[in-house]
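>>> please find the sequence and the predicted model below.
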Amino acid sequence: MSSSMTCGLQEMPSLATAHSTWDWHQEQLKVMFVGGPNTRKDYHIEEGEEVFYQLEGDMVLRVLEQGKHRDVVIRQGEIFLLPARVPHSPQRFANTVGLVVERRRLETELDGLRYYVGDTMDVLFEKWFYCKDLGTQLAPIIQEFFSSEQYRTGKPIPDQLLKEPPFPLSTRSIMEPMSLEAWLDSHRRELQAGAPLSLFGDTYETQVTAYGQGSSEGLRQNVDVWLWQLASGAQGQGRRTPCRRASAHFWDWDSHTGPTLGALVPRQTQTFTQVLRPNSLHLILLLLFSRRAPRW
């Protein structure tokens, strides 16, 4: 992996030696770095989307796509957007680290944890819950399953399954993971010309936008924005910057001062501006992660 893609891994605690999660930002936008190994049989379901990016090593994301089981291999350096309401089961290996970005749940939303009968779509065991901290809430549910009759017999108990789940599963086709570095290289001219480009289009709740040189204005919504600075060339590493919810975001690149991020903060008259990196680089690339306010 090039130095520009390591995202300042030296700043993070060691995650690649044993399964662990570093919750780097936990507000409206949830930003986590997850290490392996972690092999699991359960499938998680939520009403929001998730972005996966593999920093070190590969992972497998098992999903249920349109009624069929499928393994999505996300290799080192690849980025992937998982649609909402898709059952998924991350499989992580030793000495790997991945980035996961999702959003805080609405008070009316429930997450699901399911076990299926083999490779079928038949639900063996399920629990629905309001998710505040998935890292602490999963373990008791998993332990309940391993102590259950369903686990011992491999047969579901119909009376313990919801007749009508909180929401239908997604019927959307799932994209293939893509190399972030290759995508940036293929769009380098547009980014150098100052055109912001969306990685996943505008049909998702999640917005991941790449910005090149020049001045740009970002969101005008009261949502969190997570800015990830990438630089090509030999100088420097990437840098991550969380930005609190604001009505508008903008950034500017100057060869003398480096890139700056600004935000107009609601209910305040001042504008805060943060110098992200006072360094002269051949090319500055910024990835801006955000979530639209849910529509439901």
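All right, it came through fine.

>>> going by C-alpha atoms from here, please, whenever you check contacts or count neighbours.
OK.

>>> quick one: residue 107 is in a helix?
No. Judged by DSSP: H, G, I helix; E, B strand; the rest coil, residue 107 forms no part of a helix; its state is coil.

>>> can you give me the buried ones in the helix or strand hosting residue 139?
Using DSSP states H and E, residue 139 maps to helix 134-146. Neighbour-count burial for helix 134-146 flags 138, 141, 142, 145 (criterion: 16 or more other Cα atoms under 10 Å).

>>> what about versus this one:
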Amino acid sequence: MSNRYLYDGRDFFVMVIKGPNARNDFHLVDSEEYFYQLRGNIKVRIREGERMVDHIVREGETFFIPPNVPHSPQRPPDTIGVVVERRRPPGEKEHVIFYCENCGALVQDIHFDCADIVEHFSQAMLDFWNDDARRTCKKCGTKVEKPEPMKPL
């Protein structure tokens, strides 16, 4: 996955994101996120209560994620999208969440102050993948495995 800032302002930032990505984590913040899909179709997986719901965002469409909704954008190869997010005030936490694919239990909720989403998000992911104990579900013992890159929809 390739993230680049188009605009990095005081109140909000705009990123262009190119697929493919390989994600099974969920992102959660205390503010809205706005997606505009420039090229290709993506899937945004949302955690609603105890279940996962997949939303397809087609080329030319927009998608809005309300605050505090765990979401996982799945970007196939050769897709390009724009994401607009509010700048986090100091002390507000960014969350990267992993759920067990076997039983649905929370495996890890990594939260951190995020001055630079590209840098800090990547570091949180590396730390998680390099620690087998953090990747193992305490409820059923299943280990969260690193996902393969997204295939075309």
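On my side now, so go ahead. Please read all numbers here as calculations on a predicted model, not as lab measurements.

>>> hang on, the earlier thing: the helix holding residue 139 of the first structure corresponds to what range in the second structure?
Aligned by TM-score structural alignment, helix 134-146 of the first structure corresponds to residues 117-129 of the second structure.

>>> quick one, what contacts the residue opposite residue 21 of the second structure in the first structure once aligned?
With TM-score structural alignment as the criterion, residue 21 of the second structure lines up with residue 38 in the first structure. Residues in contact with residue 38 of the first structure (Cα atoms under 8 Å, 6 or more residues apart in numbering) are 19, 90, 91, 92, 93, 94.

>>> repeat that for 7 Å
With contact set as Cα atoms under 7 Å, 6 or more residues apart in numbering, residue 38 of the first structure has these partners: 19, 91, 92, 93.

>>> grab the nearest non-local neighbour of it.
Spatial nearest neighbour of residue 38 of the first structure, excluding adjacent residues (Cα to Cα, 6 or more residues apart in numbering): residue 92 at 4.9 Å.

>>> quick one: map that neighbour onto the second structure.
Matched by TM-score structural alignment, residue 92 of the first structure corresponds to residue 75 in the second structure.

>>> distance check, that match against residue 12 of the second structure.
To residue 12 of the second structure, residue 75 of the second structure is 23 Å away according to Cα to Cα, to the nearest Å.

>>> comparing these two, which residue is more hemmed in?
Neighbours per residue (other Cα atoms under 10 Å) separate residue 75 of the second structure from residue 12, with residue 75 holding more: 27 against 12.

>>> how much space between that one and residue 108 of the second structure?
Computed as Cα to Cα, the residue 75 of the second structure to residue 108 of the second structure distance reads 23 Å.

>>> over to residue 51 of the second structure?
Counting by Cα to Cα - residue 51 of the second structure and residue 108 of the second structure are separated by 17 Å.

>>> between these two, tell me which one has more neighbours.
Neighbours per residue (other Cα under 10 Å) separate residue 51 of the second structure from residue 108, with residue 108 holding more: 20 against 8.

>>> trace the more buried one over to the first structure, please.
Under TM-score structural alignment, residue 108 of the second structure pairs with residue 125 in the first structure.

>>> which ones are touching that match?
114, 115, 150, 156.

>>> so which of those residues hold up in the second structure?
Checked against the second structure using both residues aligned by TM-score structural alignment, their matches' Cα atoms under 7 Å, the contacts of residue 125 of the first structure keep these contacts: 114, 115, 150.

>>> quick one: the helices in the second structure?
Counting by DSSP state H, the second structure has helices at residues 117-129, 132-135.

>>> reformat these as a markdown table; add distance to residue 43 of the second structure.
Below are these laid out as a markdown table (distance: least, Cα to Cα, whole Å):
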| stretch | distance to residue 43 of the second structure |
| --- | --- |
| helix 117-129 | 20 |
| helix 132-135 | 24 |
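
>>> surely residue 76 of the second structure and residue 20 touch.
Yes. With contact defined as Cα atoms under 7 Å, residue 76 of the second structure counts as touching residue 20 (4.5 Å).

>>> closest to residue 59 of the first structure out of the contacts of residue 38 of the first structure?
Nearest to residue 59 of the first structure, judged by Cα to Cα, of the contacts of residue 38 of the first structure is residue 92 at 5.1 Å.

>>> count of residues packed around the closest residue to residue 113 of the second structure other than its chain neighbours?
Taking Cα to Cα, 6+ apart as the measure, residue 113 of the second structure lies nearest to residue 93, with 5.0 Å between them; neighbours along the chain are not counted. Using other Cα under 10 Å, residue 93 of the second structure has 16 other residues around it.

>>> these two touch, right, residue 93 of the second structure and residue 115?
No. Contact criterion Cα under 7 Å: residue 93 of the second structure and residue 115 do not qualify, at 10.2 Å.

>>> could you list every residue that touches the aligned partner of residue 83 of the first structure in the second structure?
Correspondence of residue 83 of the first structure to the second structure, assessed by TM-score structural alignment: residue 66. With contact taken as Cα under 7 Å, 6+ apart, residue 66 of the second structure is in contact with 31, 32, 33.

>>> just tell me what the first one corresponds to in the first structure.
For residue 31 of the second structure, the equivalent position in the first structure is taken to be residue 48, counting by TM-score structural alignment.

>>> spit out the contact partners of that match.
Contact analysis of residue 48 of the first structure by Cα under 7 Å, 6+ apart lists 84, 85, 103.

>>> out of the residues you listed, which are inside strands?
Cross-referencing these against strands under DSSP state E gives residue 103.

>>> in TSV: the contacts of residue 48 of the first structure, plus distance to residue 244 of the first structure and neighbour count.
Below are the contacts of residue 48 of the first structure laid out as TSV (distance: Cα to Cα, whole Å; neighbours: other Cα atoms under 10 Å):
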residue	distance to residue 244 of the first structure	neighbour count
84	24	19
85	27	21
103	14	22
